[in-house]
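Q: sequence below, structure please.
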Amino acid sequence: MTTAFSPSASPSASKLPPHAGDGPSALTAAVEKIPTTVFPSAAVASQSVAAEIADLIRTKSARGETAVLGLATGSTPTRVYDELIRMHREEGLSFKNVVTFNLDEYYPMKPDELQSYVRFMREHLFDHIDIPRGNWNVPDGTLPREQVFDYCAAYERKIKDLGGLDIQILGIGRTGHVGFNEPGSSRDSRTRMITLDKVTRMDAASDFFGEQNVPRKAITMGVDTIMNARRVILMAWGEGKAPTIRRAVEGEVTTAVAASFLQQHASAKIVLDTAAAAELTRFKTPWVLGSLSDFGLTWDRKTTRKAVIWLATTLKKPLLKLTDEDYNEHGLQELIASRGSAYELNIEVFKEMQATITGWPGGKEANENGAAAYHAPGMFQHANAGIFPKRVVLFSPHPDDDVISMGGTFIRLCDQEHEVHVAYQTSGNIAVFDEAALRHADFVREFAAAFGLTDQIVQTMEDRLESFIRNKQPGQVDSPELQKIKGLIRRTEARAGAVSAGIKDDDRIHFLDMPFYETGRVRKKPIGEDDIKVIVDLLEKVKPHQIYAAGDLSDPHGTHRVCLAAILEAVKRLKNRDWMKTCEVWLYRGAWQEWGVDQIEMAVPLSPDEVSRKRIAIFKHESQKDKALFPGSDSREFWQRAEDRNRATAEAYDALGLAEYEAIEGFVRWKEEPI
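A: Sure thing, here's the model as predicted:
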């Protein structure tokens, strides 16, 4: 059974202004050159897009006409396809009058391969609806090279003969590409073979189990083909897409960002979740566009803090050195007028930032004088302030996110004698090199031989592994035995990392192996009730006062997003429990990005010694050391990323005029919002 949870929302995002679901206001229209609609979550946004497609199909059907759809692949449109399937099954939406054309396909690529977009579309849509087999079209990745040119011309003619595309849906790549129209693609380009950009190949590496296995070419619709659609809808979810979205929506039209050509389309729109919209001016710095009241916003604590830190960062000044003139000259006249003077405003934000810093993330035990000695973590009053020691559950999506992203705080909580439980949500088994699995199998064989143990079974297993790996094709799913060995490697590394961080009781190390993950592929199953149950059961058992979870939603593989959705759903289901009423949920980042200093609500400073101890805990994950199988777009090792980000956070605090630390781990407190 699958659920309708949306792991695409940003739990840290600000509440949307009233107009946000209706596209830009008159104030933002001059900045946003493509009509842009922002929804609270990717699930809600996807439902809206699916409803628009369904309306077109029904309208065309009623007229006896064919609906011609341009479709996309990747993680972005999958929820749209899920909703269309639901409408087909529950509302009788028929696709018998629909013809589809997909944007692209890798070349060469057989239609039954794991990475094939033919296979993707069948798994995510075509096999679940009543569209006739001859009515869906995906570029053919099996053609001889000399036939590709004529095939592409025929693909264009077929679209034209049907009257053109009624709706084209798009995602957007990190380079700003739509389809596979990489930087440099011209406005007049048509369906053709192209060479993939290195960034695109890096981003696709996880699907192919290594960049070296990613095809170097693809067949794609051109920019002109897309622009000839009567309606174009580009969707994007998550913080990782935010900078590219800003370039496409607010930047100049340029071949460097193919999506920017949509500024010239008469009926194009952008559909975003709050995270993907974060870099747009109306969300990042709305005060430069006019009065906040025009956006349905007020100068509340959060907006004030964000604006003042933005001003200090822009001017490279400490908070307490900002002047009235600084505010007036940078669009913040309204703010300074509401507070009277820069002096008062500076002190207010400075104290608030100072209050985020704590060396006691779980709180401090009261001395003989009572609760007055207690130092609560973060900048808020806490329902569990008088409880010490606390029971803590630290959720780690992969077996190393705990020590990478909050290893210093993990160590601090253990050192300060809280009851810390660490829960590894997935096995992480796909992220282990085949060679590492063989090395561990060889160790077991040598171990058996050294102690005179019966090793025939071990030898047989090792032979089978060697045979499988020797004949394994790029991207092929590992055999069950190989998946198991890789999972055990990650499990033993995770246990070593947790012990290094300070866990002394093995009963406090939990391996949840959430079912959604166990496909042997980068592409996972939808989150289901079994996934929620393992989280609920653990929380019911521990009854924590604090929960730490990964809010690092730019994870390119989507695992963090799904894992967080499962945690927050479990928290919501348990919210009426007595113990849950005093439980706090803190979100950490670090593996893929970091919280901005204007977002941080608890800042845990690390000493040089704690930074070193954190690094040692990360090094326990030997299979991820030196070179990870799925490093994403960042070439640094995970320990380097973490240290650089923690150091940068500390430097940002220092630049604002606060205390200077070696490193800082930042956290945001989760408040119940749509997920």
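Q: C-alpha from now on. contacts and neighbour counts both.
A: Will do.
Q: give the buried residues for stretch 481-490.
A: Using 16 or more other Cα atoms under 10 Å as the test for burial, stretch 481-490 gives 482-483, 485-490.
Q: what residues does that stretch touch?
A: Applying Cα atoms under 8 Å, 6 or more residues apart in numbering, the external contacts of stretch 481-490 come out as 399, 427-430, 432, 437, 440-441, 465, 520, 621, 623.
Q: closest to Glu329 among the residues you listed?
A: Pro399 (48.7 Å; Cα to Cα).
Q: how about the secondary structure of the closest one?
A: Of the three states, Pro399 takes coil under DSSP: H, G, I helix; E, B strand; the rest coil.
Q: could you do the one 10 residues further on as well?
A: Assigned by three-state DSSP, the conformation of Thr409 is helix.
Q: got the contact list for the nearest residue to Arg495 once chain neighbours are set aside?
A: What sits nearest to Arg495 in space, not counting adjacent residues and going by Cα to Cα, 6 or more residues apart in numbering, is Ile509, at 7.1 Å. Neighbouring residues of Ile509 by Cα under 8 Å, 6+ apart: 421-424, 495, 498, 503.
Q: among the residues you listed, which pair sits farthest apart?
A: Tyr424 and Ile503 (13.8 Å).
Q: which element, helix or strand, includes Leu272?
A: Per DSSP states H and E: Leu272 is located in strand 268-273.
Q: which residues are contacting that strand?
A: Against strand 268-273 from outside (Cα under 8 Å, 6+ apart): 8-10, 34-42, 45, 231-238, 262.
Q: so which of those are in strands?
A: 36-39, 231-236 (DSSP state E).
Q: now do the strands in the stretch 51-200 of the chain.
A: 67-71, 98-102, 104-107, 136-137, 167-170, 192-195 (DSSP state E, counting those that start in this stretch).
Q: now the other sequence, so there's something to compare against:
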Amino acid sequence: MSRLNLLEETRFEKLPVKVYPNQDIASKKVAERIATLIKAKQKLGEKTILGLATGATPVGVYKELIRFHKEEGLSFENVITFNLDEYYPMKPNAAQSYVAFMNEQLFNHINIKRENINIPNGTLRENEVADFCLEYERKISLYGGLDLQILGIGRTGHIGFNEPGSAPNSGTRLVTLDDLTRRDASRDFGGKENVPTKAITMGVGTIFKAREIILMAWNQKKAAIVKKAVEGEISSSVPATFLQLSDHVEFILDEDAASELTRFDTPWLVRDCLWSPKIIKKAVIWLAEKCDKPILKLTEEDYNNNGMAQLATEKGPVYNLNIDVFNKLQHTITGWPGGKPNSDDSQRPERANPSKKSSIIFSPHPDDDVISMGGTFIRLADQGHDVHVAYQTSGNTAVWDEEALRFMEFNIDFAKALQQDSSKLEATYEQMKKFLQTKSPNQPDIPELLTVKGLIRKGEATAGARFAGLDDKNIHFMALPFYDRLKLSSKVEFEDDIVQTMELLQKVKPHQVFAAGDFEDPHGTHKVCFNIILNALQRLKETEEWVKDCWLWLYRGAWHEFEIHEIQMAVPLSPQEVKRKRLAIFKHQSQKDLPVFPGDDAREFWVRAEERTSETARAYDKLGLAEYEAMEAFVRWEF
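A: Alright, predicted model coming up:
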């Protein structure tokens, strides 16, 4: 691409951005730059002064630096590091401390001198913090400043812990953490209430003094804030926008994190497009939403006034474009998610044959099935398909401790009512109570407690699936091992999870597989569960003939919904079906009112589900299609 074309494509971007296909490739590129810098400084007999970050973003970079050290002999003896931040107060040996993080992810695996490691001290008395911060700044200056600072970006737009409101010339200091930042950290601390409210952080001004700054961001969760940081106006409400003032900064992104930048999201606004059917559909829907018009009422003037004259000229007339996109949307709507028997299926999202399909709904947590596709679940069962549901994890993390004790108390009283020996139950109950009295935040539960919590979720899921119309023989509780392993270590193998999934798939031999495609799940379980299913199907495809006729549908809903242009099957729900879905969700009583991990959305899960599906229905209606009470949306995954 010529320099002129590149400038045109990136004209909305106010700082340099480099995009890689995925975070693994991007992390390796950043690590290579760091390694090159260290080697160049070594040749000159100089120290390399690095500013380091914590969190999930730089983990791949550190992994590659360790590989450079172990396999290629990269030495860190001349490296001095300064970490961006640390929670306050925080003991260095706490599992959530950034000292522990850096040791585990990098320092314990390379030959850096311990005296060359600098991390803000979270154990100071508050009246000592100001002097410490001044000394931290002085020490950085003593070494001539940072050669390279790596950064992540928080969803508030923070860099380091410089939250909204931070000044562009701020130095190292004690700050108060934003509520969203604390919510994002809640899983590591066993709940937001356990996350420190303060932190010590390098300031924006300190970061700015680095001779080179690399900000990294991965996955869809960061896309919205990345767009603000790269294309938005400079504002203290998004501290990362201050980086637009630097001549030495570069954003390194994967494709998901870059997806909302104008050149990727609405490319017709920055350059001439190659108008594929997919791009045309997205562009016309975007135009209708922007003009607040039904698709069939869009005019040539609408196209010309909103950056889409090229489309009108090359693929017009515009009315034909409108009709084509309208029809494509119309054909996504079906009341027969398993296919309509004995009908022409050429314009339908699902096949007509076989008329009775075997379907399996994979639910990462024990309630994702009814929350995200409860109406479709019920519809499939009502229409006579052989529907199975597979609960991939026990969900035992997301049950309140008090709820587990209450169930134990019920069992003890029930045993006594039947005049049975309750001594073992009472002993286990006392063991659980004793553990909970001294349980520290984020401490893994003892096996007995996990068992009770898992049984609570299992009972609720069974009630929900029965309500949807399933026999017990079609309800499968997988309790995949990775779920409990991840509570103890981030380094987990998934082979037995994949094998177990393959066994279930071979038993059911489904024509349809429904899987959670909502990778916005804040704890990552949905993505792991999807990857397990995908691996299982890909392996089976090599030897099993039935897999060639198996379609994989993704659903969302609990955390995030598909965009209208992405939807390939939209299942409309009547008011009565919405009510039935709500009652199925209500079977999950442990998740009612206030679940343990609610994420960003303060609404109850059933409220989220109803409002999001009604929003999808309203979006179809505004585009000029039929008006329904609600719609559940699906995208087909080609594997």
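Q: can you calculate the TM-score here?
A: In this superposition the chains share a TM-score of 0.95, using TM-score structural alignment, normalised by the length of structure 2; 638 aligned residues with a Cα RMSD of 2.2 Å.
Q: which among the contacts of strand 268-273 of structure 1 count as buried?
A: Of these, these count as buried by 16+ other Cα under 10 Å: 8-10, 34-42, 45, 231-238, 262.
Q: hmm, back to that, could you dump the buried residues of stretch 481-490 of structure 1 to CSV with secondary structure?
A: Supplementary listing: these in CSV, determined by three-state DSSP:
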residue, secondary structure
Leu482, helix
Gln483, helix
Ile485, helix
Lys486, helix
Gly487, helix
Leu488, helix
Ile489, helix
Arg490, helix
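Q: any chance of a markdown table for these, columns distance to Lys284 of structure 1?
A: What follows is the buried residues of stretch 481-490 of structure 1, written out as a markdown table (distance: Cα to Cα, whole Å):
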| residue | distance to Lys284 of structure 1 |
| --- | --- |
| Leu482 | 46 |
| Gln483 | 43 |
| Ile485 | 46 |
| Lys486 | 42 |
| Gly487 | 41 |
| Leu488 | 44 |
| Ile489 | 43 |
| Arg490 | 39 |
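Q: out of those, which comes closest to Gly363 of structure 1?
A: Minimum distance to Gly363 of structure 1 across those is 31.8 Å, recorded for Arg490 (Cα to Cα).
Q: corresponding residue for that closest one in structure 2?
A: Mapped onto structure 2 by TM-score structural alignment, Arg490 of structure 1 lines up with Arg457.
Q: could you look up the SS state of Pro631 of structure 1?
A: coil.
Q: of the buried residues of stretch 481-490 of structure 1, closest to Lys351 of structure 1?
A: For these, the nearest to Lys351 of structure 1 is Arg490 (42.8 Å; Cα to Cα).
Q: pretty sure Asp188 of structure 1 contacts Ile226?
A: No: using Cα atoms under 8 Å, Asp188 of structure 1 is not in contact with Ile226; the gap is 10.2 Å.
Q: these two - which one has more neighbours?
A: Ile226 (28 against 10; other Cα atoms under 10 Å).
Q: kindly state which residue of structure 2 is aligned to the more buried one.
A: Per TM-score structural alignment, Ile226 of structure 1 is aligned with Ile207.
Q: chain neighbours aside, what residue packs nearest to its match?
A: Gln149 (6.9 Å).
Q: how about the strands of the stretch 501-650 of structure 1, start to end?
A: 509-511, 546-550, 584-588, 602-606.
Q: typed the wrong thing, it's the stretch 301-450 of structure 2
A: 358-363, 386-391.
Q: just tell me what Pro243 of structure 1 corresponds to in structure 2.
A: Checking TM-score structural alignment: Pro243 of structure 1 goes with Ala224.
Q: ok, Arg641 of structure 1 next?
A: So, by TM-score structural alignment, Arg641 of structure 1 is matched to Arg608.
Q: enumerate every residue touching its match.
A: Taking Cα under 8 Å, 6+ apart, we find Arg608 of structure 2 in contact with 557-558.
Q: go on, the one 4 residues further on?
A: Residues touching Arg612 of structure 2, when contacts are defined by Cα under 8 Å, 6+ apart, comprise 557, 561.
Q: pull out the buried residues from the longest strand belonging to structure 2.
A: Counting residues, the longest strand found in structure 2 (DSSP E) is strand 630-637. The neighbour-count check on strand 630-637 of structure 2 (16+ other Cα under 10 Å) flags 630-636 as buried.
Q: now the residue nearest in space to the middle of structure 2: how far from Ala224 of structure 2?
A: The centroid of structure 2 falls nearest to Glu520 when counting by Cα atoms, centre = their mean (3.0 Å). From Glu520 of structure 2 across to Ala224 of structure 2, the span is 13 Å (Cα to Cα, to the nearest Å).
Q: going along the chain, name the helices of the stretch 301-450 of structure 2.
A: Assigned helices in the stretch 301-450 of structure 2, in chain order: 309-315, 318-330, 368-382, 401-417, 423-438, 447-468 (criterion: DSSP state H, counting those that start in this stretch).
Q: can you list those in JSON lines and add distance to Asn353 of structure 2?
A: Below are the helices of the stretch 301-450 of structure 2 laid out as JSON lines (distance: least, Cα to Cα, whole Å):
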{"stretch": "helix 309-315", "distance to Asn353 of structure 2": "35"}
{"stretch": "helix 318-330", "distance to Asn353 of structure 2": "21"}
{"stretch": "helix 368-382", "distance to Asn353 of structure 2": "14"}
{"stretch": "helix 401-417", "distance to Asn353 of structure 2": "46"}
{"stretch": "helix 423-438", "distance to Asn353 of structure 2": "52"}
{"stretch": "helix 447-468", "distance to Asn353 of structure 2": "23"}
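Q: for Glu8 of structure 2, what are its contacts?
A: Shown in contact with Glu8 of structure 2 (Cα under 8 Å, 6+ apart): 270-271.
Q: which helix or strand contains the aligned residue in structure 1 for it?
A: Under the alignment (TM-score structural alignment), Glu8 of structure 2 pairs with Leu27 in structure 1. Element membership for Leu27 of structure 1 (DSSP H and E) is helix 26-29.
Q: what about that helix, distance to the chain center?
A: Between the centre of helix 26-29 of structure 1 and the centre of its chain there are 29 Å (Cα atoms, centre = their mean, to the nearest Å).
Q: what does stretch 27-47 of structure 2 give?
A: Centre to centre, stretch against its chain (Cα atoms, centre = their mean), the figure for stretch 27-47 of structure 2 is 32 Å.
Q: ok, now stretch 427-438 of structure 2?
A: 34 Å.
Q: what's the answer for stretch 616-635 of structure 1, then?
A: Offset of stretch 616-635 of structure 1 from its chain centre (Cα atoms, centre = their mean): 19 Å.
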